[in-house]
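J.: pasting the sequence and the predicted coordinates here, then a few questions.
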Amino acid sequence: MAETRIRIGIHQEVRHPYITHNLVGVTFSSLQVIHSPPTKMAETRIRIGILGCANIARKVSRAMLLSPNTTISAIGSRSLEKAIAFASENHFPESTKKYGSYEAVLDDPDVDAVYVPLPTSLHLRWAVLAAEKKKHVLLEKPVALDVGELDRILEACESSGVQFMDATMWMHHPRTAKMKEVLSDPHRFGQLKSVHSTFSYVGEGDFLQNDIRVNPSLDSLGVLGDAGWYSIRAILWAYDYELPKTVTAIGDPEYNESGVILSCGASLNWKENGKVATFYCSFYTNLTMDITVLGTKGSLRVHDFVIPFNENVGPFYAVANSRWKELSLGCEPEPSEFKITTVLPQEALMVQEFGRLVQGINGGEAKPEKKWPTISRKTQAVIDAVVASIKNGFKPVEVVY
């Protein structure tokens, strides 16, 4: 298949303006982020094959078409008719090959990388096989059923010299970098002490009976793997990926008849400088996507961290040195709102970054980036600890990494 080429400018400027604020005597003006692809980077679009026609693949395939350095070269399903229909419904390029099997995508020499949105129980088989076929791997979360499975996937990727990345989209929104800047400022935020995150939504219709996320043979981690993954990642991100010493599951999770978790929570303890965290995830409670971070001098809140309410704007709120007004009739200063705008939605930025890494590896300019497999493994390790704590009567469990 002829390679499709695209001109990538040496400097792609993405401006993230937000309201000018005054916070602890520091005035903020517009933030400018410059993405500068290396001048020697190959200009060929990375050709991505998709394994399966999951609903989330609709969103990520759109991102592949929005990203300036990727294209969809193949789609595979167990049903050729389904692959053809999926490609048509989602406006894939006419050049996209449609296959009636996953194997055919992996055997296609015109596929550089694969996106794997299959049920978690199938990740081990297909991610390992993809790596063995020298395909870079963008893997949906949760990436595995446990760390043991993930290690086999990562070992296959490392052995083949291919990039691994999980599809946690919010990590790639420019808001995430700005929030980290605020948290890292000792004058505004002080020492980080507490993080709480909630991700929940109501499973409507036949979701709680028929969705793969509540099927023990497909996604046995249930809500913990689906929604809890995001909150655990948020906690680790806030603490610069320092793992907690212990994890203690909160008692009385809710299950379906098959024993799959539908709501749960846990506390994380670092046993150092009073650092703690908690999270809650559920298929039963109203859509909530919160992170609250508390420091000795400041606090930060975001209310849509998983998927922004508006895909082009990511707001969050921060305040420092809050105090009661006289007679406790209120408090001051009020939190400042930061509005970070982006031209591309976060999922397209994720795909673009994945494509950039693959370009560097395929062009001989770079080796696989180790950051992404490392933070995936740490997230999975905490999930494993939550599962172990539940099985052990909600006792504290040491995090093994």
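T.: In hand now; what should we look at?
J.: hey, let's count contacts and neighbours off CA atoms from now on
T.: Will do.
J.: show me what the longest helix along the chain is packed against.
T.: Longest helix in the chain, counting residues (DSSP state H): helix 371-391. Judged by 3 or more CA pairs under 8 Å, 6 or more residues apart in numbering; DSSP states H and E, helix 371-391 is in contact with helix 147-160, strand 164-166, helix 229-238, strand 246-249, strand 397-398.
J.: and that helix with helix 147-160, angle?
T.: Comparing the axes of helix 371-391 and helix 147-160 via axes from the mean of the first three to the mean of the last three CA atoms, to 10 degrees yields an angle of 160 degrees.
J.: which residues of this protein fall in helices?
T.: So, for the chain - with DSSP H - the helices run 55-66, 80-89, 102-107, 123-132, 147-160, 174-183, 207-210, 222-223, 229-238, 346-362, 371-391.
J.: between the two ends of stretch 106-113, how far is it?
T.: Using CA to CA, to the nearest Å, the end-to-end distance of stretch 106-113 comes to 9 Å.
J.: how close does residue 236 get to residue 282?
T.: From residue 236 to residue 282 the distance is 20 Å (CA to CA).
J.: these two: which has the busier surroundings?
T.: Per other CA atoms under 10 Å, whichever of residue 236 and residue 282 has more neighbours is residue 282, with 27 against 20.
J.: spatially nearest residue to that one (excluding sequence neighbours)?
T.: residue 263 (3.9 Å; CA to CA, 6 or more residues apart in numbering).
J.: from what I can see the one you found touches residue 281, true?
T.: Yes: counting by CA atoms under 8 Å, residue 281 is a contact partner of residue 263 at 5.6 Å.
J.: of those two, which one has the most company?
T.: residue 281 (29 against 22).
J.: of all the helices and strands packed on helix 371-391, which one comes closest to residue 193?
T.: helix 229-238 (10.2 Å; CA to CA).
J.: okay, the angle between the closest one and helix 174-183?
T.: 40 degrees.
J.: now helix 229-238: buried residues?
T.: For helix 229-238, a neighbour-count test (16 or more other CA atoms under 10 Å) marks 229-238 as buried.
J.: burial count for residue 151?
T.: 15.
J.: how about it, what does it touch?
T.: By CA atoms under 8 Å, 6 or more residues apart in numbering, the contact list for residue 151 reads residue 377.
J.: ok, now with 10 Å
T.: Residue 151 sits next to 124, 144, 157, 373, 377 when contact means CA atoms under 10 Å, 6 or more residues apart in numbering.
J.: put this next to the first one:
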Amino acid sequence: MTLIELDRDAPLDPEAGRRPPPWRYRHAGLLVVAVLLIALGGAAPGPAVLWRYLGAIDAKDAVSPIQLAGGRLYTVTSTGRERAVTAWEMTQPARRLWTVQVPMTRGHDPAQSIFGSIRVQRSGDLVLLSESLATTAVDTATGRTRWTSPVRITVAGGVGYTVGWIFRPGTAYDESSGDPGALYFSADGEAHTEPPVRTELRGVDLATGKQLWAYAAAGAATVDPAPGTPAALLITSSDRLTLRAVATGDVLAETELVRIDGAWPTSASVVGDVVLVEYQEAARELVYEARTLRRIWQREISPMLPDAVDCQDVLCSADGGETWVLDPATGRPVWPVTEADRLYRRAGYLLETDAATGAPVRLVDPRTGASRVDLEGWAEEVGGATEDGPLLLRRGGAAGGQTFGVVLPGHPEVRLLGTAEVAPEECAADEHHLVCRDEAGLRIWAYRI
């Protein structure tokens, strides 16, 4: 039943035969139009897109790459033996927030003043600045150093973790010898002639930098973030798969790996919601659910033949000269990949790129392969996109500039943004901003509200 509250203070209806003048309807008419636009949202344009130039910053001495994290721009400069990171708020005009000196690590060559690139990660009210072995955690608002770590920190689910491989003493490789044979590398890039004796995994409290938990696996092991919640890490050792919570280190699931034709697995990877465990010597691959570690199917593989298509975020298989996208639950072929050399998730779709030029061709439905957005004429995507975020595209514009367009998740169309007088060499984007380098520094646009 619908109840309508009567307004007892409303004025009486006008007398019969006396029609109000037209101007009395103006505001009511505008209100009706607004209500209709809301009610007919399916026929109206999608989320608002705004191409707005915010200005430039004097950062011509900043080294590559351009880094955006948590809605801010970070630039890195190096002079001699010193290096600094500056945070910028991308307002109009852009505003410098702080500059912090980054401690040198073994990655620095004093003779040549060469630095390794700094990776910027944002987590809550912290910014993690990592290079080579070390990580420095600074306050997002002030740049004040909270803590430092002698090892590189990776963030998953708001918690940090570190991975280290421990080698037997005396196994470091003598580069001057030129001796042949397999080499195994530590986290700092040092080569060894034997595989590691154990792998150490540690959880880190990002608020303090202190250790939360520790785990050690015998021999060499790989560690990959696992999909789903709570945030978890998949540890693949020689004889088992283990899923551990990032926050506590607790075991969420575990399963033993088996030998196939007398061979143990050689590698493992996480693709979407499944784990692929490869047995290179047996030419076999076993597939497990990522959250339960339940084995669901297997297939024969040809490890010596390279795949014609690079399927980064989807399962593929070459069969009879064709590449097929597979159903991850069953391993059955679903649809063929044609005229593409890469296939990866963007804006909620799969992006196909041209096998000859690498240019984007189209966006397709991940389940059926049906074409959703034609990208012909666009030269490339702008770096910095995420799987489910907007896809920013560029192509040559008039007078040597660059024209930009965007595909928003759930909206199968390219929306033209505008043209900028910048070179195509280096641009980066996040979900709301575009930053491009020119001879004077860095120029910033907002493209989405």
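T.: That came in fine, so what should we check first? Keep in mind the model is a prediction, meaning the values are calculated, not measured.
J.: quick check: TM-score for this pair?
T.: After superposition, the two chains reach a TM-score (TM-score structural alignment, normalised by the length of structure 1) of 0.28; 184 aligned residues with a CA RMSD of 6.8 Å.
J.: re earlier: in the longest helix of structure 1, what counts as buried?
T.: 373, 375-390.
J.: before we move on, back to that, now the contacts of residue 151 of structure 1 as TSV including distance to residue 222 of structure 1?
T.: Converted to TSV, those look like this (distance: CA to CA, whole Å):
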residue	distance to residue 222 of structure 1
124	17
144	12
157	26
373	22
377	18
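J.: for those, which one is nearest residue 51 of structure 1?
T.: Out of these, the member with the shortest distance to residue 51 of structure 1 (by CA to CA) is residue 124, at 13.3 Å.
J.: the nearest residue to residue 326 of structure 2 once chain neighbours are set aside: how many residues sit nearby?
T.: Closest residue to residue 326 of structure 2 apart from its sequence neighbours, by CA to CA, 6+ apart: residue 333 at 4.5 Å. Counted with other CA under 10 Å, the neighbours of residue 333 of structure 2 add up to 17.
J.: hmm, residue 333 of structure 2 is touching residue 319, no?
T.: Yes: contact between residue 333 of structure 2 and residue 319 holds when scored by CA atoms under 10 Å: they sit 9.4 Å apart.
J.: quick check: residue 433 of structure 2 vs residue 161 of structure 2, distance?
T.: Residue 433 of structure 2 is 29 Å from residue 161 of structure 2, where distance means CA to CA.
J.: for the host helix or strand of residue 299 of structure 2, buried residues please.
T.: Element membership for residue 299 of structure 2 (DSSP states H and E) is strand 295-300. By 16+ other CA under 10 Å, the buried positions in strand 295-300 of structure 2 come out as 295, 298.
J.: next secondary structure after that strand?
T.: strand 310-311.
J.: after that next one, next one along is what?
T.: Once the chain leaves strand 310-311 of structure 2, the next helix or strand it forms, by DSSP H and E, is strand 316-319.
J.: got the buried residues for the helix or strand just after that next one?
T.: Proceeding C-terminally, strand 316-319 of structure 2 gives way to strand 322-326 as the next helix or strand, assigned by DSSP H and E. Within strand 322-326 of structure 2, the residues scored as buried using 16+ other CA under 10 Å are 323-326.
J.: need the contact list for residue 29 of structure 2.
T.: residue 35.
J.: and for the one 3 residues further on?
T.: Residue 32 of structure 2 makes contact with residue 38, according to CA under 10 Å, 6+ apart.
J.: if I've got this straight, it is in a strand?
T.: No: per DSSP: H, G, I helix; E, B strand; the rest coil, residue 32 of structure 2 lies outside any strand segment and is helix.
J.: from residue 26 of structure 2, how far out is it?
T.: Shown here: residue 32 of structure 2 relative to residue 26 of structure 2, a distance of 10 Å by CA to CA.
J.: then residue 295 of structure 2?
T.: Here the criterion is CA to CA. By it, residue 295 of structure 2 lies 67 Å from residue 26 of structure 2.
J.: ditto for residue 99 of structure 2
T.: Counting by CA to CA, the gap from residue 99 of structure 2 to residue 26 of structure 2 is 55 Å.
J.: among these two, which residue is more densely surrounded?
T.: More neighbours surround residue 99 than the other of residue 99 of structure 2 and residue 26, with 17 against 10 (other CA under 10 Å).
J.: okay, the buried residues of helix 229-238 of structure 1 in JSON lines with distance to residue 71 of structure 1 next?
T.: Listed next are those as JSON lines, based on distance: CA to CA, whole Å:
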{"residue": "229", "distance to residue 71 of structure 1": "28"}
{"residue": "230", "distance to residue 71 of structure 1": "27"}
{"residue": "231", "distance to residue 71 of structure 1": "31"}
{"residue": "232", "distance to residue 71 of structure 1": "31"}
{"residue": "233", "distance to residue 71 of structure 1": "28"}
{"residue": "234", "distance to residue 71 of structure 1": "30"}
{"residue": "235", "distance to residue 71 of structure 1": "33"}
{"residue": "236", "distance to residue 71 of structure 1": "32"}
{"residue": "237", "distance to residue 71 of structure 1": "30"}
{"residue": "238", "distance to residue 71 of structure 1": "33"}
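J.: from those, pick the one nearest residue 65 of structure 1.
T.: residue 230 (24.8 Å).
J.: isn't that closest one up against residue 199?
T.: Yes: using CA under 10 Å, residue 230 of structure 1 is in contact with residue 199, at 7.3 Å.
J.: now residue 76 of structure 2: which helix or strand?
T.: Element membership of residue 76 of structure 2, judged by DSSP H and E, is strand 72-79.
J.: check which helices and strands that strand sits against.
T.: Helices and strands touching strand 72-79 of structure 2, by 3 or more CA pairs under 10 Å, 6 or more residues apart in numbering; DSSP states H and E, are strand 63-69, strand 82-89, strand 95-101, strand 119-123, strand 433-438.
J.: residue 148 of structure 2 is nearest to which of these?
T.: strand 95-101 (12.3 Å).
J.: and the angle for the closest one with strand 72-79?
T.: Interaxial angle, strand 95-101 of structure 2 versus strand 72-79 (the same axes, to 10 degrees): 40 degrees.
J.: counting by contacts, list what strand 95-101 of structure 2 packs against.
T.: strand 72-79, strand 82-89.
J.: can you list those in a markdown table and add distance to residue 56 of structure 2?
T.: Listed next are those as a markdown table, based on distance: least, CA to CA, whole Å:
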| stretch | distance to residue 56 of structure 2 |
| --- | --- |
| strand 72-79 | 12 |
| strand 82-89 | 11 |
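J.: and these: which comes nearest residue 420 of structure 2?
T.: strand 72-79 (19.0 Å).
J.: that closest one vs strand 82-89, what angle?
T.: Angle between the axes of strand 72-79 of structure 2 and strand 82-89 is 160 degrees (criterion: the same axes, to 10 degrees).
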